[in-house]
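A.B. asks: Need coordinates for the following:
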Amino acid sequence: MALRKTWAVALFGLDGVLVEIESDVRAGGLPALNLLGLPDTALQEAKNRIKAAVQNCGEQWPERCVTLALSPASVPKTGTSYDLALACAVLAGAELVPPHRLEGTVLFGELALDGRIRQVRGLLPALLAARGQGMRRAVVPRAGLAEAHLVAGLDVLGAEHLREVTAWLRELDDLHREPVPRPEPEPRGNAPDLADVLGQPEARWALEVAAAGGHHLLMVGPPGTGKTMLARRLCGLLPALTDQEALEVTALRSVAGELPEAASLVRAPPFVAPHASLSVPALVGGGTGWARPGAVSRAHRGVLLLDEACELGPKRLEALRTALEEGEVRLARRDGTLRYPSRFQLVLATNPCPCAPARDIDCQCAPQARRRYLGKLSGPLLDRVDLRVRMRPITAMNAVGLAPPESSAVVRTRVAEARAAAIDRWSPHGWQSNTDVPGPVLRREYALPPATTALLDRGLEVGAITARGADRCLRVAWTLADLDGATTPTNEHVAAALEFRDRRAT
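C.D. replies: Got it, this is the predicted structure:
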């Protein structure tokens, strides 16, 4: 018997560590299977899975003392993606299969008791990590071949059963290179259209500005005025993701287990709208064992809608502040810190008070109750929201004599032109939208004349806005200038940006 090696990947967020699996099969002592290297419960149970799978495939299980060591030994190993690599390590260590094809090959897959290879989470980021650490070939579940083919520069093979892998190792047969045919995903054209929303010109304009500059948005108004309808149409105004952004979003979906089998790069900005009853770990990420991405990370490069925001409560709303400011979530655990990206557009929608009548004059709430209700949206959180708009009740279902509402396609054209102007201006610095630009850069390298920013200076002087709020007003002013086709913002753009932060909107 010989000492043999196979390779797998341990995932920590979107980062992966290459794991070397050593197999030592000894003739002396009682038959046993020992698994070393900080395995979790699911990985400890792999001992029974791989033994049953090997025997049910017609292979002989070595009745000897088998030791499997996963290195680095100090790194915790979680999940079931190691099963295939462990089984191949045992067979190679018992000299039942030749080891030469295992060199430079990383293996992924959960084994069923009959030897079938099941799909695993996080295949895309794991393969990216394996490629970055020198692996040249990968064997994955055939159900994950479409996802694996998104990684260039890696020879990817797919298998449906352990028997196929053993035959490939013995050079008796080849593994699959093409994924199982699946139906194509729905085109982006099925997104809801902005033309469905009646009235609300101020809110429609705020939605267009939010799409053009990547700004956060708060909508306050009675039920049935179209807050949720407008928010659900924001993704239809955003441009398609770039190659790098699409890879980030697809990797996050893979880790979250939300990537369909007919996997392709996710080109449309994601839209996430969790229920108001979600927990803090569901919002920002976490959970026992392997900390998974939350709603803020699943909405990366897209839109996160928090409907009925005041029903969420201060604890969950305040958890958003770091993600909004830094664009990533850091989940601290005993064994280290996981990082998930979370650059999203936040859309908050809420009623103005607990009773939420159709008209303000019909409100039955005491002034203290109204203040307490909207007070759940704290000042520090609202300071990070660039656009605030008050929704008004619809007064007529048929707009006789008025032009029909603009469609998403028309607005998307203007948004694309504004985004192109921003990219042309900021791309030398590495930024893609106005909301990415740091405040010091706007104040120094792209400083506006004092006459243009006089209103901002007055707002700072009387305490109407904070320094952070002033920076965000400048970003909105640049977006308004891009939508108007102007090279730099004017005092009208700055005044309009300041009006969007009017506290009376809440």
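A.B. asks: only C-alpha atoms for contact and neighbour calcs from this point on.
C.D. replies: Fine.
A.B. asks: how about the strands in the stretch 301-450 of the chain?
C.D. replies: For the stretch 301-450 of the chain, the strands defined by DSSP state E, counting those that start in this stretch occupy 303-307, 328-333, 336-341, 345-350, 387-390.
A.B. asks: Need the ones you listed in JSON lines (columns: mean neighbour count).
C.D. replies: Listed next are the strands of the stretch 301-450 of the chain as JSON lines, based on neighbours: other Cα atoms under 10 Å:
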{"stretch": "strand 303-307", "mean neighbour count": "25"}
{"stretch": "strand 328-333", "mean neighbour count": "17"}
{"stretch": "strand 336-341", "mean neighbour count": "18"}
{"stretch": "strand 345-350", "mean neighbour count": "26"}
{"stretch": "strand 387-390", "mean neighbour count": "24"}
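A.B. asks: one more to put side by side:
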Amino acid sequence: MLIGCFHTSKIQDAFDTCKSDVALVGGGTYPQPGEISLSHNGVLFLDELPEFKRTVLEVMRQPLEDRTITISRAKFTVDYPASTMLISSMNPCPCGYYNHPEKDCLCAPGMVQKYLSKISGPLLDRIDIHIEVVPVTFDKISNTQLSEKSEVIRARVEKARQIQEERFKDEEGMHCNAQMSSKLLRKYCQPDEAGNALLKTAMEKVGLSARAYDRILKVSRTIADLAGSENIESDHLAEAIQYRSLDRDGWGG
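C.D. replies: Next up is the predicted model:
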């Protein structure tokens, strides 16, 4: 499963509607906003991400980066807002069993790589979190032990949001860690020596890009906020690195 966290209006599954880049990002002879602008300050959910045309997915790169869409015509340009939280899902391969702990993948050689390559590296770099969700066992499904209540989780998230509001109170138009520029990253996301060593190892081993490096710092800052920590600790960085499954070896055959 792939999750991209880049806020909550109800948007229908965009799989059937976003057949073209115009439907997704907007445009046309008489420019109209697309799904990504209609979900501004909300959530845009794209199911079965690799089933979208690659050209459709690639036009999302600029809106995800700039949080705005510019559509140019001969005599005018139109700017549409695009500050949306993108959430998407996908199978690990066409048959769905690649990396399955118990079942064998039935895909032909090279098919997994071809399937996953529909999601380009530059697009993945703009997605903060990638999570592989393994099958749930019967023991976990039948477990009657109560988990943490939603009210408790919500209170923790609201507290973290308040921390971020206070942090960026002097920054116009900025409200959360995801909006931080490179300058603010250097100001608010400085790991300690152990954290820098951990990041260096991850960069060298996995081959992370500079954009992925920035995403890890933003996510680790949010993890630290959720934990009520003023500083980014090594365990916060380690958790953020683990949230980039598709950057690691073992994906794509």
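A.B. asks: Superpose the two chains and report the TM-score.
C.D. replies: After superposition, the two chains reach a TM-score of 0.87 (TM-score structural alignment, normalised by the length of structure 2), with 244 aligned residues with a Cα RMSD of 2.5 Å.
A.B. asks: picking that back up, mind putting the strands of the stretch 301-450 of structure 1 in a markdown table, distance to residue 370 of structure 1 included?
C.D. replies: Shown next, in a markdown table, are the strands of the stretch 301-450 of structure 1 (distance: least, Cα to Cα, whole Å):
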| stretch | distance to residue 370 of structure 1 |
| --- | --- |
| strand 303-307 | 18 |
| strand 328-333 | 32 |
| strand 336-341 | 35 |
| strand 345-350 | 12 |
| strand 387-390 | 15 |
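A.B. asks: Among these, which comes closest to residue 54 of structure 1?
C.D. replies: Residue 54 of structure 1 lies closest to strand 336-341 among those, at 34.7 Å (Cα to Cα).
A.B. asks: Buried ones in the longest strand along structure 1, by neighbour count?
C.D. replies: Ordering each strand of structure 1 by length in residues (DSSP state E) puts strand 15-26 first. Using 16 or more other Cα atoms under 10 Å as the burial criterion, the residues of strand 15-26 of structure 1 that qualify are 16-26.
A.B. asks: Next, the angle from it to strand 336-341.
C.D. replies: 130 degrees (axes from the mean of the first three to the mean of the last three Cα atoms, to 10 degrees).
A.B. asks: What range does strand 15-26 of structure 1 cover in structure 2?
C.D. replies: Counting by TM-score structural alignment, strand 15-26 of structure 1 pairs with no residue of structure 2.
A.B. asks: Show me what residue 95 of structure 2 lines up with in structure 1.
C.D. replies: Per TM-score structural alignment, residue 95 of structure 2 is aligned with residue 355.
A.B. asks: List the contacts of that match.
C.D. replies: Residue 355 of structure 1 makes contact with 363-365 under the criterion Cα atoms under 8 Å, 6 or more residues apart in numbering.
A.B. asks: The same query, at a cut-off of 6 Å, please.
C.D. replies: With contacts defined as Cα atoms under 6 Å, 6 or more residues apart in numbering, residue 355 of structure 1 has no neighbours.
A.B. asks: again, but for the one 10 residues further on
C.D. replies: Counting by Cα under 6 Å, 6+ apart, residue 365 of structure 1 makes contact with nothing.
A.B. asks: next one: residue 90 of structure 2
C.D. replies: Counted by Cα under 6 Å, 6+ apart, residue 90 of structure 2 has contacts 1, 48-49.
A.B. asks: quick one: the closest residue to it other than its chain neighbours from residue 199 of structure 2, how far?
C.D. replies: Once flanking residues are discounted, residue 90 of structure 2 sits nearest to residue 48: 4.5 Å by Cα to Cα, 6 or more residues apart in numbering. Residue 48 of structure 2 sits 31 Å away from residue 199 of structure 2, going by Cα to Cα, to the nearest Å.
A.B. asks: which one of the two has more residues nearby?
C.D. replies: Neighbour count, other Cα atoms under 10 Å: between residue 48 of structure 2 and residue 199, residue 199 has more, with 21 against 15.
A.B. asks: that older thread, and the two most separated of the buried residues of strand 15-26 of structure 1?
C.D. replies: Largest pairwise distance in the buried residues of strand 15-26 of structure 1, by Cα to Cα, is 31.4 Å, between 16 and 26.
A.B. asks: Now do the buried residues in the helix or strand that comes right after the longest strand of structure 1.
C.D. replies: Heading C-terminal from strand 15-26 of structure 1, the first helix or strand you meet, by DSSP states H and E, is strand 32-36. The neighbour-count check on strand 32-36 of structure 1 (16+ other Cα under 10 Å) flags 33, 35 as buried.
A.B. asks: What angle do strand 15-26 and strand 32-36 of structure 1 make with each other?
C.D. replies: 150 degrees.
A.B. asks: How far does strand 32-36 of structure 1 sit from its chain's centre?
C.D. replies: Computed by Cα atoms, centre = their mean, to the nearest Å, the chain-centroid distance of strand 32-36 of structure 1 equals 37 Å.
A.B. asks: Against which helices or strands is it packed?
C.D. replies: When contacts are defined as 3 or more Cα pairs under 6 Å, 6 or more residues apart in numbering; DSSP states H and E, strand 32-36 of structure 1 packs onto strand 65-71.
A.B. asks: What is the aligned counterpart of residue 105 of structure 1 in structure 2?
C.D. replies: In structure 2, nothing lines up with residue 105 of structure 1, judged by TM-score structural alignment.
A.B. asks: And for residue 105 of structure 1, nearest residue in space, chain neighbours not counted?
C.D. replies: residue 137 (4.7 Å).
A.B. asks: What of residue 182 of structure 2?
C.D. replies: Setting aside the residues directly before and after it, residue 182 of structure 2 is nearest to residue 214 in space (Cα to Cα, 6+ apart), at 7.8 Å.
A.B. asks: Likewise for residue 493 of structure 1?
C.D. replies: residue 477 (5.0 Å).
A.B. asks: Now do the same for the one you found: its match in structure 2.
C.D. replies: Counting by TM-score structural alignment, the partner of residue 477 of structure 1 is residue 220.
A.B. asks: re earlier: was I right about the residue nearest to residue 90 of structure 2 contacting residue 89?
C.D. replies: Yes: judged on Cα atoms under 6 Å, residue 48 of structure 2 makes contact with residue 89 at a distance of 5.4 Å.
A.B. asks: centroid residue for structure 1?
C.D. replies: Structure 1 has residue 298 as the residue nearest its centroid, 2.9 Å off, counting by Cα atoms, centre = their mean.
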